[in-house]
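Asks: The sequence isn't on hand, but the structure is:
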């Protein structure tokens, strides 16, 4: 059963839910899921609503122009997604394979509703993993001197393979602002419970601080390192008996789970990013409609 999903944000006011529901009803829409949230600090209304396309009296190409006049009355930011549009993922890797294996296996089992036609690595170690699953692998080594050229090659590959989402599965490189300006749909997994221990070697720093929990964070990538809007997080308890190696081992389990959750939430159109320090007094953040 194909569905359409509307994600919308605007300044909060009375009657928004009623007006959106009435618009759907007027076109024969049967709502399957609806959820909304009001951020009182930002004064914003945020909503996700999903409805059946069967029986809806607008074609897919007619939905956006038909809804636009109503959205203009709210001065809203909004987007429409269709459940049967299978998106295409590119996975960026370095040498660690645990997140790569996990994403591929979940995709093959149907847990992640997407295709994975492309893996890009700045080292050659994981080429055999991709090839074992019939996935194209491109080795693009990066140095400070070659970064601009290699990122241009990466962008060309994303266009060639018609990629919708890039997942950084332990890709130990920082994407440049120029790259993100051209392709902003990027999810990263960071091996700590952000905002604690951003940047490199978080497990080593956590061990030195004697922490009692460690975590993993999946977030959208922005120009600010490890400060993008958070999609998913989780934690696990550790003790004084755990070595750095123990923290890394336990952390890898979390990284797999958190990254997979974040990718699935994104693909199911359950994440709405909003806010900015410039116009709302808030950093970019997310509402996750689960």
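Replies: Received it, and whenever you're ready, just let me know what you need. This is a predicted model, so every value here is computed, not measured. Residues are numbered from 1 along each chain as shown.
Asks: alpha carbons only for contacts and neighbour counts from here, please
Replies: OK.
Asks: Show residues contacting the helix or strand containing residue 259.
Replies: Assessed by DSSP states H and E, residue 259 sits inside helix 244-267. Residues outside helix 244-267 that contact it (C-alpha atoms under 8 Å, 6 or more residues apart in numbering): 87, 98-99, 102-103, 106, 111-114, 167, 187-191, 203-204, 207, 214-219, 231-236, 238, 271, 288, 290.
Asks: For the helix or strand following that helix, name the packing helices and strands.
Replies: Using DSSP H and E, the helix or strand that follows helix 244-267 towards the C-terminus is strand 271-274. On a contact count with 3 or more C-alpha pairs under 8 Å, 6 or more residues apart in numbering; DSSP states H and E, strand 271-274 meets strand 285-288.
Asks: alright, now check it against this:
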């Protein structure tokens, strides 16, 4: 084993990657312990866990004293064939020491004759720790560029969002102005209607309205009784009704109907007279109700 190790030290320059100061080693299959497992088909994460548990039953090494890598060779009838390559931590530490002695980083330990399977017995944790400085510099440069792009994009997005919000607020203000204008117009119309209503109520208190007097007279006048003239005293609440009737009975009916309508505070027969046609002329005074 020591001779092989010394030989590796001398030959490692053939596997050196000068640009990144890495070293890759290929071992003979006698230096690696192989184990073949047959497991049911399952997701990759569950396969890794199953291999870890199965190795404890099949590998002749103490738990925690070895590293391993596995490859799936194929599957049939719902089962998958898995080949596991195991290396002692002690041997891996010696290879790592040889690489460090030449200021190199051990990144790959493969197996002769199994290149197709692509085994690499360097632990994943060690691979992550051995990131070349060139990659770190590249990653840092990319990070700075990405950060700059993000800051510029963020500023542009912020301005765009703020512009959108400002435009939305301006639209809302414009809508509010429109509603304010409509509200003021409605208030002006309401005020005009109020003034008109108050004027109408005042007019009703001060005088009788033809719109109320005429329908009452029309419905209250009996048969054989008719109207000849209607006058309203200027700026007063009194209406004078003139007419004729065949007899006094029709005049009395007219007086009773007008009083029963309850539209007037007072209904008075002011005068009567007979004419050549033996018709009875009359004058009735209607006084509106005080409000």
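Replies: Perfect, thanks for sending it. Since the model is a prediction, treat every value here as computed from it, not as a measurement.
Asks: Let me see the TM-score of these two.
Replies: Put the two chains on top of each other and the TM-score (TM-score structural alignment, normalised by the length of the first structure) is 0.16; 84 aligned residues with a C-alpha RMSD of 6.9 Å.
Asks: Type out the PyMOL command that picks the buried ones from the contacts of helix 244-267 of the first structure.
Replies: Buried residues among the contacts of helix 244-267 of the first structure (16 or more other C-alpha atoms under 10 Å), as a PyMOL selection:
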select buried, resi 99+102+103+112+113+114+167+187+188+189+190+191+203+207+214+215+216+217+218+219+231+232+233+235+238+271+288
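Asks: Mind checking which of the contacts of helix 244-267 of the first structure land in strands?
Replies: Taking DSSP state E as the definition of strands, the contacts of helix 244-267 of the first structure contribute 87, 114, 167, 187-190, 214-219, 231-236, 271, 288.
Asks: distance between the lengthiest helix in the second structure and the chain's centre?
Replies: For the second structure, the helix with the greatest residue count under DSSP state H is helix 133-206. In terms of C-alpha atoms, centre = their mean, to the nearest Å, the centre of helix 133-206 of the second structure is set 18 Å apart from its chain centre.
Asks: buried residues in the following helix or strand past that helix?
Replies: Once helix 133-206 of the second structure ends, the next helix or strand along the chain (criterion: DSSP H and E) is helix 210-220. For helix 210-220 of the second structure, the neighbour count (16+ other C-alpha under 10 Å) marks 213, 216-217, 220 as buried.
Asks: Quick one: the residues you listed as TSV, columns for distance to residue 239 of the second structure too.
Replies: What follows is those, written out as TSV (distance: C-alpha to C-alpha, whole Å):
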residue	distance to residue 239 of the second structure
213	9
216	13
217	11
220	15
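Asks: Neighbours of residue 194 of the second structure, how many?
Replies: As a burial measure, residue 194 of the second structure scores 12 neighbours (other C-alpha atoms under 10 Å).
Asks: Tell me the spacing between it and residue 202 of the second structure.
Replies: For residue 194 of the second structure, the distance to residue 202 of the second structure (C-alpha to C-alpha, to the nearest Å) stands at 12 Å.
Asks: picking up where we left off before, what angle do strand 186-190 and the helix holding residue 259 of the first structure make with each other?
Replies: 160 degrees (axes from the mean of the first three to the mean of the last three C-alpha atoms, to 10 degrees).
Asks: Tell me the buried residues in helix 244-267 of the first structure?
Replies: Buried residues in helix 244-267 of the first structure (16+ other C-alpha under 10 Å): 247-248, 250-252, 254-267.
Asks: One more: stretch 33-53 of the first structure?
Replies: 38, 42, 44-53.
Asks: is it true that residue 27 of the second structure touches residue 109?
Replies: Yes - counting by C-alpha atoms under 8 Å, residue 27 of the second structure does reach residue 109; the two are 7.1 Å apart.
Asks: Nothing else from me, thank you.
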